[in-house]
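> Pasted the sequence and its predicted model underneath.
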Amino acid sequence: MKPTDRSGRGRHAKLVGAGIALTAVPAAIYYAAAGYAGVGPDYLGLGLGPGPHPYMHAGSEASASLDMLRAARSVAAAHGSRFDRRVMVTGFSQGGAAAMALGRELQRGADPYLRLGALAPVSGPYDLRHAQIPASLTSRTTLAPKASVFYLAYITVSWGRLYDLYDSPSKVFESPYDKFVEGLFDGTKDQDTQIMPQLPNTPIELLTPRYRRWLLHPSGPLLRAIRSSDGTCDWRPRVPVRLFAGSGDEQVAHTNTLSCMQALRAHGAEPQFVDYGPGTAHMDSLTRGVPDTLNWFQSLK
């Protein structure tokens, strides 16, 4: 998709998926400064949206992104511009998986006008069941335990609301966290100053043994919840795809990207992979990924 000014000359557009540790606004401005129409969506329950955020729910992340693209077209038209139909999609962390989900919907024809142009997700949790969750719970993990605690708490509260995982917080959270963890994720609290200080340092301190076993061997409502996030790489994009990640990521397991690569190839796609290596932490992959995705998109013109 590219906006055209009144002279009729076009520019590509880019959709930026926001991750949990990233507001999309700076990245969208970065792309816009290069001549793109940068569109940064809020997911449901974030920004000014009502209700709690359904964290790691691919369907709502994709639909929210489509809604933002449609709104952007309306705003552009009100200012005398129009969009080319091709959308260059990228996203970081949570937004990486959301980017894959959005790309799939665009290719399926979810919008009669918009078309997928290219995909460049960065460090996304594409495979919770086989990559992210096992890496978060094993004692041999390379992930930072405190980060895993945050993400596991967030998905548990979110999926509890969506899929009725438990009838009492004490079934999944150890004491005393069962008394207040749900309230930490009501959408009004800051991650760094209000949520993280109240969480324990390891998943074992946070989650009951029964629930940890269930996470590793999901069934019933928990399996449905995980499937609502996983599978975003189980399709064959008909556009260029380049994945970005670093094996030194301490928050999102590197095996997520390897799993996504494998799934895409199994469907006949030929994705490229930029591996930032063992010295690249999670936020470092964002710092490197934003300019690298821009350069790559520009090379596809």
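Right, received. Where do you want to start? The model shown is predicted, which means the values in this text are computed figures rather than measured ones.

> okay, CA-based contacts and neighbour counts for the rest of this
Fine.

> can you give me the strands in the stretch 51-200 of the chain?
Using DSSP state E, counting those that start in this stretch, the strands found in the stretch 51-200 of the chain span residues 82-83, 86-92, 115-122.

> what does the second one rub up against?
Looking back up the chat, that one is strand 86-92. 1-2, 12-19, 22, 96-99, 102-103, 114-124, 286, 293, 297 (C-alpha atoms under 8 Å, 6 or more residues apart in numbering).

> Quick check, central residue of this protein?
Closest residue to the average C-alpha location of the chain: Gln94 at 2.1 Å, with C-alpha atoms, centre = their mean.

> can you pull the contacts of that residue?
Residues counted as contacts of Gln94 (C-alpha under 8 Å, 6+ apart) are 17-20, 56, 124-125.

> In helices only, show me the residues you listed.
Using DSSP state H, no member of the contacts of Gln94 falls in helices.

> May I see these arranged in a markdown table, with neighbour count as well?
Converted to a markdown table, the contacts of Gln94 look like this (neighbours: other C-alpha atoms under 10 Å):
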| residue | neighbour count |
| --- | --- |
| Gly17 | 35 |
| Ala18 | 27 |
| Gly19 | 22 |
| Ile20 | 15 |
| Met56 | 27 |
| Gly124 | 28 |
| Pro125 | 30 |
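
> quick check, nearest of these to Trp214?
Met56 (17.9 Å; C-alpha to C-alpha).

> so the closest one touches Tyr154, yeah?
No. Between Met56 and Tyr154 there is no contact under C-alpha atoms under 8 Å: 9.0 Å.

> want to compare, so here's the second one:
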Amino acid sequence: MQKSIRILPIKYLSFLLLWSLLILNSCNDDNNNPVPPAEENVYLKESTSIKTLTKAQILQNAGDLAAFVSGYVKNDVKVYKITYKTKNTDGADITASGALIVPVATTPVSMISVQHGTIRNGSEAPSIFNDNTEAALFGSIFGSMGYIIAYPDYIGYGASQDLPHPYEHRASLASASLDMLRAAKEYLKGQTDIKWDEKLYVAGYSEGGFATMSLQRKIEEEASSEFNLRASSCGAGAYDKTAFMKYIINSKTDGVAGYNSLYLWVLLTYDRIYKLNKPASYYFTEKYASQIAASGINTSISESFHLSLNDSFKKALNDGTDKGFIDAIADNDVYKFKPKTPTRLYHGTADPLVFFFNSENAFNAMQKAGATNVEFIKVPGGTHSSSIYTFLLGTLDFFTKTP
């Protein structure tokens, strides 16, 4: 015998459903499986898709380098701009940015944080991702090889372009790069189409080499519990600022205006950040002081840099009486730590811009401190530009062999 079930009118069913929801919501204490609240991002602010590149496009853009990397390029890549929270050199909260290059891959992949070399134009910033820039070329290649690439703009570019770039300033290059990694980590947590295996590698050349060593040191000393840092590759960085300073104030250099503008940039950056607040006439002869006061790093100095400096300033550095400037320089001697991470230093022996002794001094000091996992790769006869390919191919081999 079948029982008949009375069907309640819709209005009563709606009432019962509403009542059930009210009861459930009022009994959260009795819920044995509460849904955890969504975790708020601490660093990441926004992410924006920039473009997608196929393997064919990446190889086409690689030019002469395509012949060397064609066997490694395996994935299409997606490029995003991310903005994140960090601090300026004065401790103020600011928004910075960078590019995040993600391979189209089905298996878990590692991450490389690439710190870019010196740029003078904001259009070259990684997050702008213009054609023929470092990020668009090398970032795409390494991404297509199966790595997530975090490419910080640094302060002064991208989202923070209205601020002066703290050129060759160890602390802010490290913090902006580390906070970019933290933001990238938050971004990846919310993704389902890419899986990070939690391994991190860091690399950079020129200012990027200096920034990479700065980042490595900061991770090892302050954030080792946050990141599984596997290897670091630093190319042609000005790691020994004290020795560099002593050399360029006392020795004849090539007198290339482009080189001198970078030395000038470092000097003016440290004067500003460390609040030395000296007039240009304190540092430079009258031939250049008024131009530098008006035009800053755009001033052309086409003779050995030491000839542009006042004798009184050089004397104050040589005899140690200008303690403020000497201390500012020493604060940026980034190599003064014992690396825990497998590390490679690359440098051309004939580098006329960032002199070879920077890597040599760093390597010797690290060995003296007891480091056993630092390797120094010398590029015989290599200049600042010609040694880049050795660095790139060597870095790829190094990371591949350091799982």
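That came through fine. This one's a predicted model, so the numbers in the text were calculated from it and none came from an experiment.

> follow-up on the earlier one: got TSV for the strands of the stretch 51-200 of structure 1, with mean neighbour count too?
Conversion of those to TSV gives the following (neighbours: other C-alpha under 10 Å):
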stretch	mean neighbour count
strand 82-83	22
strand 86-92	27
strand 115-122	26
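
> Make a markdown table out of these and add distance to Ala269 of structure 1.
Below are these laid out as a markdown table (distance: least, C-alpha to C-alpha, whole Å):
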| stretch | distance to Ala269 of structure 1 |
| --- | --- |
| strand 82-83 | 27 |
| strand 86-92 | 17 |
| strand 115-122 | 12 |
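
> Indicate which one of these is closest to Thr141 of structure 1.
Using C-alpha to C-alpha and comparing these, the one that lies nearest Thr141 of structure 1 is strand 115-122, at 20.8 Å.

> what does the closest one correspond to over in structure 2?
Alignment note (TM-score structural alignment): strand 115-122 of structure 1 is matched to residues 228-235 of structure 2.

> closest one to Ala253 of structure 1 among the strands of the stretch 51-200 of structure 1?
If you check each of these against Ala253 of structure 1 by C-alpha to C-alpha, strand 115-122 wins as the nearest, at 12.2 Å.

> From the rest of the structure, what touches that closest one?
In contact with strand 115-122 of structure 1 (C-alpha under 8 Å, 6+ apart) are residues 1, 85-93, 95-97, 99-100, 103, 106-107, 109, 239-245, 285-286, 289, 293, 297.

> Just want the angle from it to strand 86-92.
20 degrees (axes from the mean of the first three to the mean of the last three C-alpha atoms, to 10 degrees).

> By how much does strand 115-122 of structure 1 deviate from structure 2 on average?
Here the mean offset of strand 115-122 of structure 1 against structure 2 after fitting is 1.1 Å, by mean C-alpha distance after the TM-score superposition for structure 1.

> Dump the contacts of Gln94 of structure 1 to a markdown table, plus distance to Ala28 of structure 1.
Shown next, in a markdown table, are those (distance: C-alpha to C-alpha, whole Å):
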| residue | distance to Ala28 of structure 1 |
| --- | --- |
| Gly17 | 9 |
| Ala18 | 10 |
| Gly19 | 13 |
| Ile20 | 16 |
| Met56 | 22 |
| Gly124 | 18 |
| Pro125 | 21 |
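
> what's the closest of those residues to Pro169 of structure 1?
Of the contacts of Gln94 of structure 1, the one sitting nearest to Pro169 of structure 1 (C-alpha to C-alpha) turns out to be Met56, at 19.4 Å.

> who touches the residue mapped onto that closest one from structure 2 in this structure?
In structure 2, the residue matched to Met56 of structure 1 (TM-score structural alignment) is Glu168. Glu168 of structure 2 makes contact with 207, 210-211, 266, 332, according to C-alpha under 8 Å, 6+ apart.

> And those residues, which two are furthest apart?
Across these (C-alpha to C-alpha), the longest gap, 13.8 Å, separates Ala211 and Val266.

> of these two, who's got more company?
Ala211 (36 against 18; other C-alpha atoms under 10 Å).

> ok so, going back, out of the contacts of Glu168 of structure 2, which are shared with structure 1?
For the contacts of Glu168 of structure 2, the contacts that are reproduced in structure 1, applying both residues aligned by TM-score structural alignment, their matches' C-alpha atoms under 8 Å, are 207, 266, 332.

> I'd like the list of those that fall within helices, please.
Among the kept ones among the contacts of Glu168 of structure 2, the ones falling in helices (DSSP H) are 207, 266.

> and which of the kept ones among the contacts of Glu168 of structure 2 is nearest to Val379 of structure 2?
Using C-alpha to C-alpha, Glu207 comes nearest to Val379 of structure 2 of these, at 18.1 Å.

> So what does the closest one match up with in structure 1?
Checking TM-score structural alignment: Glu207 of structure 2 goes with Gln94.

> follow-up on the earlier one: select, out of the strands of the stretch 51-200 of structure 1, the one closest to Leu222 of structure 1.
strand 86-92 (25.0 Å).

> how far apart are that closest one and its match in structure 2?
Mean for strand 86-92 of structure 1 is 1.3 Å (mean C-alpha distance after the TM-score superposition for structure 1).

> Off-centre distance for that strand?
Taking C-alpha atoms, centre = their mean, to the nearest Å, the mean C-alpha location of strand 86-92 of structure 1 is offset from the chain mean by 12 Å.

> Stretch 43-55 of structure 1 now?
Relative to the centre of its chain, stretch 43-55 of structure 1 is centred 14 Å away, using C-alpha atoms, centre = their mean.
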